[in-house]
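> I'd like to go over a predicted model; first the sequence, then the structure.
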Amino acid sequence: MPASPLAIPDYRRFWIARFFSVVATSGMVVILGYQLYDLARSDYGMSITQAAFQLGLLGLAQFLPLFLLTPVAGVVADRFDRRSVAGFSLCIDLCVALTLAIVTQLGQLTLPLLFGLAALHGTARVFIGPALSSIAPNIVPAELMPKAVAINSMAWQTGSVGGPAIAGLLFAGHPSLPYWTSTALLVLAAFCIFGIRRLPPPAGSRDTHPVRQIREGLSFVWNDRFLLGCVTLDLFAVLLGGATALLPVFARDILLVNGQPVGADGLGIMRAMPGLGAALVAIVLTRRPIASNVGIKMLLGVAVYGAFTIGFGLSHNYYLSLLLLAGIGASDMVSVFIRNTLVQLHTPDAVRGRVSSISGLAISASNELGEMQSGLAAALLGAVGAVVFGGVGAIAVTAIWFVLFPELKNARSFAARYRSS
């Protein structure tokens, strides 16, 4: 038994691929959102509220492919080599980054083109998510999974810190540079994924009709109250509490430094701060993983996430806002770490791809539909009112789930119910 998942060569390749892909896509999405908002304000003459609503539509454009294709992606991850599924999906994202680099370089950006590329990015993500999530339990012993989840989260969060910050700095040099960088990083990520040994699908996974497999995956989550509570907690809490969708509004029109809007550079730092807070917590969790009273701590993490969101909405000081964003990421990391570990260890390998796809749909719904909700709320309440409303909603969801799903608060440890094949 190795002391750390990083002692396993395939896991190292997996971790590097995850890190590079997160740096690439997080930076790409931040700049895409800023360009869309700026294009709507300047070239299309939209007001602040109208342009903010376009950000909501951008979230919807990324979510629709996820909503439509998630059941298919879960079956694909359970029927085929998960390494190949993840690698080819990364190549689709690579094409999105390359196209954005070329059209930005040529100055040919339009709103319809940005919406179309966002939808293609969402399509790639729907297949990357369940395939990647299902790889780790196949290459890491169950006893090391809590550490693996923490290290996975560190890759995700450090990438989320570096991606937007680097993209913001590169954007200042030339608007196309973030996309060229994302293209190169996605090439490296795909190379690492294809370097992992083949991962044959679980025995008998192709004996059942795909439509029946979709029903089995949905039924498994629906009938397991513990998994259902974990998945829906994240869905509704982040759906209401997401503040990051409106960060371009805060960067361009609300937060000032020396009397000037913080702009794209400030937006990059703002988008990086939740990842920084989460990365610091992830580093602690790799050394001292949470082991007791995991359910209560997961619920508490969501409630604190809502409180920091309210604080960010009310803040008009740029530097205080950065600290509050870091707090949002840190509290969210606690909840995500516990939920991801519980979902992986409480799911049999034969349905892990489908369960991961459903969990991924919940996460994506909370993010992309959260952007849509934030855009609509901003049109009605203003950006500040929308963020505060969302934070209050996240706290309310935590209280409701505490009552509806006692299985969550009663979870004491990460004891696995199933062994990986």
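On my side now, so go ahead.
> from here on, contacts and neighbour counts on C-alpha atoms
OK.
> tell me which element residue 200 falls in.
For residue 200, there is no helix or strand it lies in under DSSP states H and E.
> what about residue 342, how many neighbours?
Around residue 342 there are 24 other residues, counting by other CA atoms under 10 Å.
> quickly find the element holding it.
Here residue 342 sits within helix 318-345, counting by DSSP H and E.
> now do the strands in the stretch 1-150 of the chain.
Assigned by DSSP state E, counting those that start in this stretch, the stretch 1-150 of the chain shows no strands.
> in the helix holding residue 342, what counts as buried?
By neighbour count on 16 or more other CA atoms under 10 Å, the buried set for helix 318-345 is 318, 321-345.
> can you check stretch 276-287 too?
Buried residues in stretch 276-287, counted by 16+ other CA under 10 Å: 276-283, 285-286.
> ok, now stretch 66-79?
66-67, 69-79.
> list just the nearest of the residues you listed to residue 417.
Taking CA to CA as the measure, residue 417 sits nearest to residue 78 out of the buried residues of stretch 66-79, at 19.2 Å.
> quick one: contacts for the closest one?
Contacts for residue 78 (CA atoms under 8 Å, 6 or more residues apart in numbering) come out as 201-202, 205, 350-354.
> residue 271 reaches residue 164, doesn't it?
Yes. Here residue 271 lies in contact with residue 164, judged by CA atoms under 8 Å, at a distance of 6.0 Å.
> which neighbours do those two have in common?
Going by CA under 8 Å, 6+ apart, residues that sit against residue 271 and also against residue 164 are residue 30.
> which one of the two has more residues nearby?
Each of residue 271 and residue 164 has its neighbours counted (other CA under 10 Å); residue 164 has more, 32 against 27.
> so how far is residue 205 from that one?
39 Å (CA to CA, to the nearest Å).
> and if you look at residue 87?
Distance of residue 87 to residue 205, computed by CA to CA: 20 Å.
> and the two? which has more neighbours close in?
Each of residue 87 and residue 205 has its neighbours counted (other CA under 10 Å); residue 87 has more, 24 against 18.
> what's the closest non-adjacent residue to that one?
residue 190 (5.1 Å; CA to CA, 6 or more residues apart in numbering).
> next: residue 388.
In space, and not counting its chain neighbours, residue 388 is closest to residue 310: 4.5 Å by CA to CA, 6+ apart.
> put this next to the first one:
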Amino acid sequence: MSEPDESALNASSFTKFWVSRTLSSTSFQMLSVAIGWQMYDLTHDAYSLGLVGLAQFLPMLLLTLVVGQAADRFDRRLIVVLCQFLEAIITVLLLVGTLAGWLGRTEILVAAAVLGACRAFEGPSSSALLPMLVPKAQMQKAIAWTTSAGQTSQIVGPTLGGVLIAAGPVYAYVTAAAALLIGAVLTLGIRMARTVRIAAPVTLRSVFSGLVFVRRHPVILGTISLDLFAVLLGGATALLPIFAEDILHTGALGLGLMRTAPAVGALLMSLALAYFPLRRALGPILFGALAVFGLATMLFAVSTSIYLSLVALLLIGASDVISVVIRSSLVQLQTPDEMRGRVNAVNSLFIGTSNQLGEFESGTLAGWLGAVPAAFIGGVGTIAVAALWMVLFPSLRRLRSLDGEA
């Protein structure tokens, strides 16, 4: 009896990985829409929307060094499975709380915090798992497919979430829980081409080694920190429920469309980059994209038309994916296998900070000034940060290729 073809096993495992990641990310997007909508429906308070983002971010901040060590010392596949299973349990509890009528502001914040903790472990472990599934020569193709999974989930998740919430939050929670359980089963069936786990004892040096690695690579540090501060200031997604209900008057369906629009723009840009890869002048392209991001955020802030708002959100997503492609490629291609969990944990912290903490910043500023001024100021801040980073990171400004060539 012949042995199974290794390339076929790798293709099968990568397919399971891709589908599982898509289901998990789609579920998280659906849950974000459902939780945000329920929170605003219960409180009609911008501060509470901001607290949802903070509740998701704090576990990521507090657990960054722990999750990096876990991803490099334990089976990354099993970590992802356990996280997806626990996320399904929390989703079921949200479902029960909705049906029983005891789900309130505090319960939603606790659920958001637990989901944030699960994502803190799942994200770096899943990212670090990818190089174990494919040969190095196929890494760029695998990264492109993985990016498409994220964009697909960001398109399907919010739209499906908005449609299901219009029928009732219960339907959104049932669908998300089922998708998470299927994803966990698929992840459990993954077979890795190779494994890398460090056996050295945990020391203070090893705990902080991911941060040290990023600090010693100015191009990586500049790229991910630029994304952090620019998106943090320009992150208006937390305010979308306010724009949908109070400014554009579009309801839950409009909210779903607006949550989907940035991902549509990002997916279109991803496809464009697949046919026309970024090869030269990456630094100027990166800073130009951030300027577009800021201007589009300002346009969204002042728009009173759902159509113009959707165009602005499309531009936000398209410009943002450029930094995503550059950052992801640099991290995966320039990080050793045995450190990939810790470095991906740092990268996930930067991403989570720009998203969740950005939502908290936007919600708080909206509570002080109103949603429109908060979003507009955020766009101005993004452009200011891009200009500052051109001075602080000249090697990033002069970046020519994804191998770090200046």
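Cool, got the structure. Just so it is clear, the model here is predicted, and its values are computed rather than measured.
> can you calculate the TM-score here?
The TM-score (TM-score structural alignment, normalised by the length of the second structure) is 0.94; 399 aligned residues with a CA RMSD of 2.0 Å.
> picking up where we left off before, which of the contacts of residue 78 of the first structure line up with contacts in the second structure?
Using both residues aligned by TM-score structural alignment, their matches' CA atoms under 8 Å, the second structure keeps these contacts from the contacts of residue 78 of the first structure: 202, 205, 350-354.
> can you tell me which of the residues you listed has the most neighbours?
Counting by other CA under 10 Å, top hit in these: residue 354 with 32 neighbours.
> quick one: which helix or strand includes that residue?
Per DSSP H and E: helix 352-364 holds residue 354 of the first structure.
> for the helix or strand that that helix is followed by, give me the average deviation versus the second structure.
Where DSSP H and E defines the elements, the next helix or strand beyond helix 352-364 of the first structure is helix 370-404. Compared with the second structure after the fit, helix 370-404 of the first structure shows a mean deviation of 1.0 Å (mean CA distance after the TM-score superposition for the first structure).
> how far does helix 370-404 of the first structure sit from its chain's centre?
How far helix 370-404 of the first structure lies from its chain's middle: 18 Å, per CA atoms, centre = their mean, to the nearest Å.
> my guess is residue 22 of the first structure meets residue 163, correct?
Yes. If you go by CA under 8 Å, residue 22 of the first structure and residue 163 touch, sitting 7.1 Å apart.
> what does residue 104 of the first structure align to in the second structure?
Under the alignment (TM-score structural alignment), residue 104 of the first structure maps onto residue 98 of the second structure.
> just the element for the closest residue to its match other than its chain neighbours, please.
Of all residues not flanking residue 98 of the second structure in the chain, residue 170 sits nearest, at 6.9 Å (CA to CA, 6+ apart). When elements are assigned from DSSP H and E, residue 170 of the second structure belongs to helix 169-188.
> the first structure: matching residues for that helix?
Going by TM-score structural alignment: helix 169-188 of the second structure matches residues 175-194.
> residues contacting the matching stretch, please?
With CA under 8 Å, 6+ apart as the test, stretch 175-194 of the first structure has contacts from 13-14, 16-21, 23-25, 27-28, 31, 83-84, 86-88, 90-91, 93-95, 97-98, 100-102, 104-105, 166-168, 170-171.
> what does stretch 145-153 of the second structure give?
By CA under 8 Å, 6+ apart, the residues outside stretch 145-153 of the second structure that reach it are 18-19, 21-23, 25-26, 29, 263-264, 266-267, 270, 325.
> swap in 7 Å and give it another go.
18, 21-22, 25-26, 263, 266-267 (CA atoms under 7 Å, 6 or more residues apart in numbering).
> same thing with stretch 329-341 of the first structure?
In this structure, residues lying in contact with stretch 329-341 of the first structure by CA under 7 Å, 6+ apart are 146, 149-150, 230, 274-275, 277-278, 281-282, 294, 298, 301-302, 304-305.
> and that stretch, how far from the second structure on average?
Looks like 1.0 Å for stretch 329-341 of the first structure (mean CA distance after the TM-score superposition for the first structure).
> neighbours around the residue nearest to residue 87 of the first structure, how many?
Residue 190 of the first structure - counted by other CA under 10 Å - has 24 other residues nearby.
> what range in the first structure matches stretch 337-346 of the second structure?
Matched against the first structure by TM-score structural alignment, stretch 337-346 of the second structure falls on residues 349-358.
> which residues touch the aligned residue in the first structure for residue 54 of the second structure?
Superposed on the first structure with TM-score structural alignment, residue 54 of the second structure falls opposite residue 60. For residue 60 of the first structure, the contact set (CA under 7 Å, 6+ apart) comprises 368-369, 372.
> which one (most neighbours) among the residues you listed?
If you count neighbours using other CA under 10 Å, the busiest of the contacts of residue 60 of the first structure is residue 368, which has 29 neighbours.
> measure the mean distance from stretch 144-152 of the second structure to the first structure post-superposition.
With mean CA distance after the TM-score superposition for the first structure, stretch 144-152 of the second structure averages 1.2 Å from its match.
> doesn't residue 313 make contact with residue 299 of the second structure?
No. When contacts are counted by CA atoms under 7 Å, residue 299 of the second structure is not listed as touching residue 313 (9.1 Å).
> buried residues, stretch 17-31 of the first structure. List them.
Residues 17-31 are the ones in stretch 17-31 of the first structure that count as buried (16+ other CA under 10 Å).
> ok, now stretch 186-193 of the first structure?
Buried, per 16+ other CA under 10 Å, within stretch 186-193 of the first structure: 186-187, 189-193.
> ok, stretch 173-190 of the first structure next?
Quick answer for stretch 173-190 of the first structure (16+ other CA under 10 Å): 175-183, 185-187, 189-190.
> any chance of a markdown table for these, columns distance to residue 377 of the first structure?
Below are those laid out as a markdown table (distance: CA to CA, whole Å):
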| residue | distance to residue 377 of the first structure |
| --- | --- |
| 175 | 30 |
| 176 | 31 |
| 177 | 33 |
| 178 | 30 |
| 179 | 30 |
| 180 | 34 |
| 181 | 34 |
| 182 | 31 |
| 183 | 34 |
| 185 | 35 |
| 186 | 34 |
| 187 | 38 |
| 189 | 37 |
| 190 | 38 |
